[in-house]
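Asks: quick one: sequence plus predicted model below, questions after.
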Amino acid sequence: MKQSIIVSVDIVLFTLSQSTLKIVLLRRDQEPYAQQLALPGGYLHPAEDRDALAAAERVLREKTGIVSPYLEQLFTFSGGVRDPRGWSVSITYYALVHESLIAPSAGHRFELLAIDALPDLPFDHNRIVAHAVQRLRDKSSYSALPCHLLPPLFTLTELQQTYEHILGTTLDKSVFRRKLPDLDFLEAVPDAIRQGKHRPAQLYRLRPNKQLAIFDKTM
């Protein structure tokens, strides 16, 4: 008897909320694991999806109402024991958004949980999350990836804090600031100043052609 293989996409959607790295989880509405929290995921639609990336974009949009500015393939998880329905393949992705986009709307109910306070998730979703967190931290140490967790305009202090929250370490301010001109992935926004408690702060944005700038040296 020929066995059908289940093929799906699952997305680890990261954001920073209250200075904590968190992910979006949805409560499943059907078996298996009905009513349990899980990653946003769904089947590939061969007649509709041009490729796995298109499927991930569609699933993320349909399940959360969110379109992420950054979505990257993570890994492929497969096997005969990860899904009680049978042998399955999950093409996984991770995405980053600013927390202002995480606003549940009608038909999109989800929860935002810190990565170090997750419950036991169904399938192998804890393993997928762990893999995504490691990829995010590794890649953030040598690229502009953390910028996608920020609003369109941000200060250099906010940028440094975002790197620190992801990497879990404190960066020397003077060293961080000295590196930025050489990295060339930011541009100052003319006449964009934020008034602060002490002195006004220049606002910056990620250059359009530098969505994932790679550094020669780690942060």
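Replies: That came through, no problem.
Asks: from now on I want contacts and neighbour counts done on CA atoms only, so please keep to that.
Replies: Will do.
Asks: ok, and the closest non-adjacent residue to residue 99?
Replies: Once flanking residues are discounted, residue 99 sits nearest to residue 15: 5.6 Å by CA to CA, 6 or more residues apart in numbering.
Asks: show me what contacts the residue nearest to residue 57 when sequence neighbours are not counted?
Replies: The spatially closest residue to residue 57, leaving aside those adjacent along the chain, is residue 67, at 7.2 Å (CA to CA, 6+ apart). By CA atoms under 8 Å, 6 or more residues apart in numbering, the residues touching residue 67 are 57, 60, 61.
Asks: which of the residues you listed tops the neighbour count?
Replies: Most neighbours among the contacts of residue 67, by other CA atoms under 10 Å: residue 60, with 25 neighbours.
Asks: show me where the chain has strands.
Replies: Taking DSSP state E to define them, one finds strands in the chain at 6-17, 20-27, 37-38, 41-43, 70-79, 88-96, 110-114, 186-194, 201-206.
Asks: which one of those lies closest to residue 140?
Replies: Residue 140 sits nearest to strand 88-96 of all those, at 11.9 Å, using CA to CA.
Asks: coming back round to it: test my guess that the residue nearest to residue 99 contacts residue 68.
Replies: No. With contact defined as CA atoms under 8 Å, residue 15 does not count as touching residue 68 (10.6 Å).
Asks: looking at those two, which one has more neighbours?
Replies: Shown here are residue 15 and residue 68; by other CA under 10 Å, residue 15 has more neighbours (26 against 18).
Asks: so who does the more buried one touch?
Replies: Residue 15 neighbours (CA under 8 Å, 6+ apart): 21, 22, 23, 96, 97, 98, 99, 149.
Asks: same thing with residue 37?
Replies: By CA under 8 Å, 6+ apart, the neighbours of residue 37 are 25, 26, 27, 28, 121, 122.
Asks: apply 10 Å and report the result again.
Replies: Taking CA atoms under 10 Å, 6 or more residues apart in numbering, we find residue 37 in contact with 24-29, 110-111, 118-122, 125.
Asks: and the longest helix along the chain, what other elements does it pack with?
Replies: Longest helix in the chain by number of residues (criterion: DSSP state H): helix 125-140. The contact analysis (3 or more CA pairs under 10 Å, 6 or more residues apart in numbering; DSSP states H and E) places helix 125-140 against strand 6-17, strand 20-27, strand 37-38, strand 70-79, strand 88-96, helix 156-167.
Asks: try this one next to it:
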Amino acid sequence: MNRTAGAHPSVLVSVDTVVFTLRDGALQLLLLRRAQQPFQGVWALPGGYVHADEDADAKASALRVLKDKLGNSGAYLEQLATFSGPARDPRGWSVAIAYCALLPWEQVPQRADVQLLPVEALGTLPFDHRAIVDVALARVRNKSQYSSLPVHLCGPHFTLPQLQQVYEYLLGEPLNKVSFRRKMDEMALLEPVPGALHSGGAHRPAQLYRVRAPYKQELALSVRGL
């Protein structure tokens, strides 16, 4: 283990981001092919070291990682947990501050070093990334029961049936239409897009909605679960 001039052991400090998106009706995990050792060429979570000279805090580090590695600066982001110990990284004793990010499919970069995998088909991952993903998955599914979290997987405009479908994908069960819309009203999350309608083929055009400004990076909560 490396030591500083004061003989204290140095600790590696990084951030890892679990990025989820929805594609083909399934929750998918975004992975990046590692460009360097350890685990060079292996698919892993987007992550990087904390830059003490430029990052105001750990969240700023995670936002920088998403911008540098995915070209995205607008994803919903929340802190998950801290993972640490001597065995999680072959380079030495390390601390990783993990974050969960939700990204609409349209914002996922289409590159050879980016891969999407359905969460139900995940195998082993390097470091302790599988344990981090498991924590993130439990968080997303739990908070989908009582908060506006799933809306951050939608694009800027969507119909209420489209939003309900996103909730159903995450919860794994159908929802009552009337109850769902009552919950959306309770949370005061949405506002109609003036003059914007979605043509649904055989169905009559449906009103398009967007997230109200206070909740673009925050969550609205429901008193009761869905």
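Replies: Cool, got the structure. Source: prediction; values computed, not measured.
Asks: overlay them and tell me the TM-score.
Replies: The TM-score (TM-score structural alignment, normalised by the length of structure 1) is 0.95; 217 aligned residues with a CA RMSD of 1.3 Å.
Asks: if we can go back for a sec, give me the ChimeraX select line for the contacts of residue 15 of structure 1, limited to the buried ones.
Replies: With 16 or more other CA atoms under 10 Å as the criterion, this ChimeraX line picks the buried residues out of these:
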select :21,22,23,96,97,98,99,149
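Asks: could I get the contacts of residue 15 of structure 1 as a markdown table with distance to residue 2 of structure 1?
Replies: Shown next, in a markdown table, are the contacts of residue 15 of structure 1 (distance: CA to CA, whole Å):
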| residue | distance to residue 2 of structure 1 |
| --- | --- |
| 21 | 43 |
| 22 | 41 |
| 23 | 37 |
| 96 | 39 |
| 97 | 41 |
| 98 | 45 |
| 99 | 45 |
| 149 | 45 |
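Asks: which of the contacts of residue 15 of structure 1 map to contacts in structure 2?
Replies: Checking the contacts of residue 15 of structure 1 against structure 2 (both residues aligned by TM-score structural alignment, their matches' CA atoms under 8 Å), the contacts still present are 21, 22, 23, 96, 97, 98, 99, 149.
Asks: residue range for stretch 52-61 of structure 2 in structure 1?
Replies: Aligned by TM-score structural alignment, stretch 52-61 of structure 2 falls on residues 46-55 of structure 1.
Asks: from the chain's centroid, how far away is the matching stretch?
Replies: Between the centre of stretch 46-55 of structure 1 and the centre of its chain there are 20 Å (CA atoms, centre = their mean, to the nearest Å).
Asks: how about residue 182 of structure 2, what's its match in structure 1?
Replies: Residue mapping for residue 182 of structure 2 onto structure 1 gives residue 178, with TM-score structural alignment as the criterion.
Asks: do residue 224 of structure 2 as well
Replies: Correspondence of residue 224 of structure 2 to structure 1, assessed by TM-score structural alignment: residue 217.
Asks: and the strands of structure 1: which comes nearest residue 137 of structure 1?
Replies: strand 20-27 (10.9 Å).
Asks: pull the contacting residues for the closest residue to residue 50 of structure 2 other than its chain neighbours.
Replies: Spatial nearest neighbour of residue 50 of structure 2, chain neighbours left out: residue 14 (5.1 Å); criterion: CA to CA, 6+ apart. Remark: with contacts taken as CA under 10 Å, 6+ apart, residue 14 of structure 2 is in contact with 47-51, 58, 61-62, 83, 94-98.
Asks: most neighbours, which of those?
Replies: In terms of neighbour count, residue 62 stands highest of the contacts of residue 14 of structure 2 at 29 neighbours, by other CA under 10 Å.
Asks: which residues touch the residue nearest to that residue when sequence neighbours are not counted?
Replies: Using CA to CA, 6+ apart and skipping residues adjacent in sequence, the residue nearest residue 62 of structure 2 is residue 15, 5.9 Å away. Residues near residue 15 of structure 2 by CA under 10 Å, 6+ apart: 45-50, 58-63, 65, 79, 82-83, 95-99.
Asks: go again with 7 Å.
Replies: Counting by CA atoms under 7 Å, 6 or more residues apart in numbering, residue 15 of structure 2 touches 47, 48, 49, 50, 61, 62, 96, 97, 98.
Asks: quick check: it vs residue 185 of structure 2, distance?
Replies: Separation of residue 15 of structure 2 from residue 185 of structure 2 (CA to CA, to the nearest Å): 36 Å.
Asks: residue 89 of structure 2 now?
Replies: 46 Å.
Asks: now swap in residue 108 of structure 2 and tell me
Replies: Applying CA to CA to residue 108 of structure 2 and residue 185 of structure 2 gives a distance of 30 Å.
Asks: compare the two (neighbour count), which wins?
Replies: Neighbours per residue, other CA under 10 Å: of residue 108 of structure 2 and residue 185, the larger number sits with residue 108, 18 against 13.
Asks: circling back: residue in structure 1 paired with the residue nearest to residue 50 of structure 2?
Replies: Match for residue 14 of structure 2 (TM-score structural alignment): residue 8.
Asks: over to residue 129 of structure 2?
Replies: That one, residue 129 of structure 2, aligns with residue 125 by TM-score structural alignment.
Asks: re earlier: among the contacts of residue 67 of structure 1, which ones are in helices?
Replies: 57, 60, 61.
Asks: any chance of those in a markdown table, plus distance to residue 189 of structure 1?
Replies: Supplementary listing: these in a markdown table, determined by distance: CA to CA, whole Å:
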| residue | distance to residue 189 of structure 1 |
| --- | --- |
| 57 | 30 |
| 60 | 31 |
| 61 | 30 |
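Asks: show me which of the residues you listed is closest to residue 210 of structure 1.
Replies: Nearest to residue 210 of structure 1 among those is residue 57, at 21.0 Å by CA to CA.
Asks: ok, the closest one to residue 19 of structure 1 distance?
Replies: Residue 57 of structure 1 sits 27 Å away from residue 19 of structure 1, going by CA to CA.
Asks: alright, I will stop here.
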